[in-house]
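*Asks:* A structural model of the following input is requested.
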Amino acid sequence: MSGKKELTYLESVHRDGRAWGLLLFFLILFFPFGVAIIFQAWPNWGALARGTLAILPMYWAVGIVEIFTYVPMLGAGGAYLSFVTGNISNLKLPCALDAMERAGVKANTEEGEIISTISIAVSSIVTTVIIVIGVILIIPLTPVLSSETLSVAFAQLLPALFGGLAVVFVSKNLKLAIFPMILMLVLFIFVPALNASTVGIMVPVGVLFTLAVARIMYKKGMLS
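*Replies:* Okay, here's the model as predicted:
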């Protein structure tokens, strides 16, 4: 009889998630160093350090805030897989939320963890397959994809995706959703500096604002 303790589902998720996260970290660093070694093309280390110091604080801040923002919505397994495969806010998160909504489960349950992880894994596989097909067909399809007719449709893909999700989640509690929507509309309309590149910062801002509004409304008995 083995004295080895069996890991629970969440313990195994954390073990594998940390291992794959570290492996990805080294693989990401290996590529530029490998290219530099093979081609003997080393960067200007002084310029690299100055550039890194200029942008690193923002990325560290966004990275830390995203962990506290996304993990409660994705669950542990979904969060590990999302942070490894990337493209969270406009692909992995909508897929996970929609899958859990259809399955009728919550992210903080074991069932929600499993559904979230499976949906994100399927999303990653589908994305990879589409990218491979796109790389193969990019040259013959370039005239079609660059046409003015399709460019108008492509510009509406993300609004259509999030619009569909918004209808589902906003309709659950319109009183709670209306204030964050007004805030984001006002900010993005009247603050020109806010654009697609600031989504990583504005998502946590919206979450914190929504939590604060929800607490105030709950205290005043405005939420059932």
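*Asks:* could you use CA atoms for every contact and neighbour count after this?
*Replies:* OK.
*Asks:* centroid-nearest residue for the protein?
*Replies:* residue 88 (1.6 Å; C-alpha atoms, centre = their mean).
*Asks:* what sits against residue 198?
*Replies:* The neighbourhood of residue 198, defined by C-alpha atoms under 8 Å, 6 or more residues apart in numbering, contains no residues.
*Asks:* quick check: it vs residue 191, distance?
*Replies:* 12 Å (C-alpha to C-alpha, to the nearest Å).
*Asks:* and if you look at residue 208?
*Replies:* 19 Å.
*Asks:* name the nearest residue to the residue nearest to the centre of the chain, ignoring sequence neighbours.
*Replies:* Using C-alpha to C-alpha, 6 or more residues apart in numbering and skipping residues adjacent in sequence, the residue nearest residue 88 is residue 82, 6.0 Å away.
*Asks:* to check against the first, give me the structure of this:
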Amino acid sequence: MAKEKFVSPKEKDYFDKVHRWGVMWTIGAILMLLSIPVLVCIKLNVFPDGNALKQVLPQLMTLYWLTAIAEVIAYVPMLGAGGTYLSFVTGNISNLKLPVGLNAMNSAKVKANTEEGEVIATIAIGVSAIVTTIIIAVGVVIFSLFVGPEVLQAPAIKPAFDFVLPALFGALAASYFGKYWKLVIVGVLVGVIVLIFSPAMGVGTLMFITIVATLAAGFGMYKLKWL
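*Replies:* Alright, predicted model coming up:
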């Protein structure tokens, strides 16, 4: 029989507060996001066509439900409760919050899904959200005053924006590829095989399949003492 993990009263109180405030802010963010288009529709007296919504929504919901499930499965063990709530409320998870949380834990030499990792990831993501907001606000003001749209849309600059995500994930993934190369091989092979037989598969579905396959492979390798 597996031994239950002891949770101190202080730790339980911390997680209770995190979940309570996390749920409240998540609901608040959802209501705010939904209220903007609703208010615009009411103000302009323009509403989406019901028949068009019936045709489009089922496909979009199927894609985003799978993506949402895959993101929760992938992000929660790495970012912890506080980091996950902050990430989902502030957005930019894969290209900003996830790298920030992982790099902070790596720099502090703590592991994910531990008390230390929980605190470090939450602080790092919170600081990242504040810094990002300040930088964006300052950048918008500066660009609006001194830089015109013709400069940002120039053909010479456009390739730089196309390589932002590959540069972020390449730098982040390099260290993990070196540490866990066996799991990386499984994930890449599964992704390639799935795309060979189903090249039109959505990114959300593909991500879910590769995550589940990698988790299963990791569990099997751990049992066989290959990791």
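*Asks:* TM-score for the pair, please.
*Replies:* For these two chains in superposition, a TM-score of 0.82 is obtained (TM-score structural alignment, normalised by the length of the first structure); 216 aligned residues with a C-alpha RMSD of 2.7 Å.
*Asks:* neighbour count: residue 208 and residue 191 of the first structure, which is higher?
*Replies:* Counted by other C-alpha atoms under 10 Å, residue 208 of the first structure and residue 191 do not tie: residue 208 has more neighbours, with 14 against 10.
*Asks:* aligned to the more buried one, what sits in the second structure?
*Replies:* Per TM-score structural alignment, the equivalent position to residue 208 of the first structure in the second structure is residue 212.
*Asks:* check which helix or strand covers that match.
*Replies:* Element membership of residue 212 of the second structure, judged by DSSP states H and E, is helix 203-223.
*Asks:* can you give the distance of that helix from its chain's centre?
*Replies:* In terms of C-alpha atoms, centre = their mean, to the nearest Å, the centre of helix 203-223 of the second structure is found 17 Å from the chain centre.
*Asks:* superpose on the first structure and give me the mean offset of that helix.
*Replies:* Superposing on the first structure places helix 203-223 of the second structure at an average distance of 2.6 Å from its equivalents, by mean C-alpha distance after the TM-score superposition for the first structure.
*Asks:* what does that helix rub up against?
*Replies:* 63-64, 66-67, 69-70, 74, 183-184, 186-188, 190-191, 194, 227.
*Asks:* go with 6 Å
*Replies:* Residues from elsewhere that reach helix 203-223 of the second structure (C-alpha atoms under 6 Å, 6 or more residues apart in numbering): 66-67, 70, 187, 191, 227.
*Asks:* check those residues for burial and list the buried ones.
*Replies:* With burial judged by 16 or more other C-alpha atoms under 10 Å, the buried subset of the contacts of helix 203-223 of the second structure is 66-67, 70, 187, 191.
*Asks:* burial check on residue 13 of the second structure, number of neighbours?
*Replies:* 11.
*Asks:* what helix or strand does it sit in?
*Replies:* Per DSSP H and E: helix 9-44 holds residue 13 of the second structure.
*Asks:* how big's the offset between the top helix by length along the first structure and the second structure?
*Replies:* If you go by DSSP state H, the first structure has its longest helix at helix 45-85. When the second structure is superposed, helix 45-85 of the first structure averages 1.8 Å from its matched positions, counting by mean C-alpha distance after the TM-score superposition for the first structure.
*Asks:* show me what that helix is packed up against.
*Replies:* helix 110-145 (3 or more C-alpha pairs under 6 Å, 6 or more residues apart in numbering; DSSP states H and E).
*Asks:* which of the residues in the helix it packs on are buried?
*Replies:* Buried, per 16+ other C-alpha under 10 Å, within helix 110-145 of the first structure: 112-121, 123-124.
*Asks:* can you name the next helix or strand after that helix?
*Replies:* Next element after helix 110-145 of the first structure (DSSP H and E): helix 148-154.
*Asks:* where in the second structure does whatever helix or strand comes next after that next one fall?
*Replies:* Once helix 148-154 of the first structure ends, the next helix or strand along the chain (criterion: DSSP H and E) is helix 157-172. On the second structure, the counterpart of helix 157-172 of the first structure by TM-score structural alignment is residues 164-179.
*Asks:* buried set for that stretch?
*Replies:* Going by neighbour count (16+ other C-alpha under 10 Å), the buried part of stretch 164-179 of the second structure is residue 172.
*Asks:* one more: stretch 175-184 of the first structure?
*Replies:* Within stretch 175-184 of the first structure, judged by 16+ other C-alpha under 10 Å, the buried ones are 176-177, 179-180.
*Asks:* that stretch vs the second structure, average offset?
*Replies:* Averaged out, stretch 175-184 of the first structure is 2.9 Å away (mean C-alpha distance after the TM-score superposition for the first structure).
*Asks:* contacts for that stretch, please.
*Replies:* Residues contacting stretch 175-184 of the first structure (C-alpha under 6 Å, 6+ apart): 170, 210.
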